[in-house]
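>>> 3D, please:
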Amino acid sequence: MFKALKVDHIGIAVKDLEQAKKFYTEVLGLQAMGEEVVEEQKVRVCFIPCGDSEVELLESTSPDGPIAKFIEKKGEGIQHVAFRVENLEAALATLKEQGIRMIDEKPRYGAGGASIAFVHPKATGSVLVELSERK
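You can find the predicted model right below:
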């Protein structure tokens, strides 16, 4: 059995990363902590820490990327909620034993050097849930 340790971050799909950052930095007074392109996910991300968690702004780098498709279908907004786990491999094994439908059967690279895996929204009441392990 595994346990989610905390909300690691909330992923927010945006059309324009620079414009979106302004609200969090200029209005809410938070500080953006750099940007990264994750080529395999066709996304440019910016993490904005807030207390013990972060906001992850996600801008697609390609019209056929998952974030572009999300925005096309649902518009800009919350795309996923990520929970920190201590041992992602063990968490995935437990979920598999429980018959939980997954998008990722094994960990993959996530922004910020995290190991991540997504649970299918059909298993979570339509919420895209990410599990994240950070070293």
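
>>> C-alpha from now on. contacts and neighbour counts both.
OK.

>>> Could you check how far the residue of the chain most remote from its centre is from residue 105?
When distances to the mean C-alpha position of the chain are computed (Cα atoms, centre = their mean), the maximum falls on residue 97, with 23.8 Å. Separation of residue 97 from residue 105 (Cα to Cα, to the nearest Å): 12 Å.

>>> and stretch 27-38, how far out from the chain's middle?
When distances are taken as Cα atoms, centre = their mean, to the nearest Å, stretch 27-38 is centred 14 Å away from the chain's centroid.

>>> What is the burial count for residue 27?
In terms of burial, residue 27 registers 9 neighbours under the definition other Cα atoms under 10 Å.

>>> what does residue 63 give?
Residues contacting residue 63 under the criterion other Cα under 10 Å number 11.

>>> And this one, please, so the two structures can be compared:
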Amino acid sequence: MALELSIHEITIAVNDIETASKTFGGALQGTIDEVQDFPNEGFELKMGGVWIGDFHIAMVNDPSGVGPVGKFLSKRGEGIFEVNVRTNDLPAAIEHFKSQGLRFINEEPKVLKNYDAGHGQVLSELRIAFVDPRSTHGVLIEVAQWVD
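Sure, this is the predicted structure:
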């Protein structure tokens, strides 16, 4: 099986999810998501966004200010936080990125069960690994394999 890679989502760290979603939704004629809370270990994460066809622009905020998004907003202000790359084979994708000189924050995939992927699609499993932004010119890349 040949390795497949595609950009699925761009995540933007914002101060106000509703306002940013309206801006992008109106300008790009997209469908605006409801804002959801995602419980994490030690910090808050809120996410909304806009669907343009099958492509998603996620808007995220960390009201606690202590998680990765909160730290990003404090240091850099609003902007692109993450690019989400979808793959059919996460171990092969990790090896591919490493062969290109990229480093990973976690080579052992994080596995999320019963993950809500949006648009009414719930995955039995989402496997993710993160490319270290120091090896990608400051951009965090999430590499994800969806398991239906």
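
>>> Just give the TM-score of the two.
After superposition, the two chains reach a TM-score (TM-score structural alignment, normalised by the length of the first structure) of 0.81; 134 aligned residues with a Cα RMSD of 2.6 Å.

>>> hang on, the earlier thing: distance of the residue farthest from the centre of the first structure from residue 129 of the first structure?
Relative to residue 129 of the first structure, residue 97 of the first structure is positioned 18 Å away (Cα to Cα).

>>> those strands in the first structure, which residues are they?
Ranges of strands within the first structure are 6-14, 35-38, 43-50, 53-60, 77-84, 108-109, 115-119, 129-133, based on DSSP state E.

>>> Those strands: which one's closest to residue 91 of the first structure?
Closest approach to residue 91 of the first structure among those is made by strand 129-133 (8.4 Å; Cα to Cα).

>>> other SSEs contacting that closest one?
On a contact count with 3 or more Cα pairs under 8 Å, 6 or more residues apart in numbering; DSSP states H and E, strand 129-133 of the first structure meets strand 77-84, helix 88-97, strand 115-119.

>>> Go again with 7 Å.
Strand 129-133 of the first structure is packed against strand 77-84, strand 115-119, with contacts defined by 3 or more Cα pairs under 7 Å, 6 or more residues apart in numbering; DSSP states H and E.

>>> Of all those, which one comes closest to residue 52 of the first structure?
Taking Cα to Cα as the criterion, strand 77-84 is the member of these that comes nearest to residue 52 of the first structure, at 11.1 Å.

>>> For the closest one, grab the matching residue range in the second structure.
Under TM-score structural alignment, strand 77-84 of the first structure corresponds to residues 79-86 of the second structure.

>>> And the matching stretch against the first structure, how far off on average?
On superposition with the first structure, the mean distance recorded for stretch 79-86 of the second structure (mean Cα distance after the TM-score superposition for the first structure) is 1.0 Å.

>>> contact partners of that stretch?
Identification of contacts with stretch 79-86 of the second structure by Cα atoms under 7 Å, 6 or more residues apart in numbering yields 5-14, 139-145.

>>> Please apply the same query to stretch 103-112 of the first structure.
Taking contacts as Cα under 7 Å, 6+ apart, the residues outside stretch 103-112 of the first structure that touch it are 36, 38, 92, 115-120.

>>> Try it again at 10 Å.
The list of residues contacting stretch 103-112 of the first structure from outside it, by Cα atoms under 10 Å, 6 or more residues apart in numbering, reads 34-38, 40-41, 43-47, 56, 88-89, 92-93, 95-96, 114-121, 128-134.
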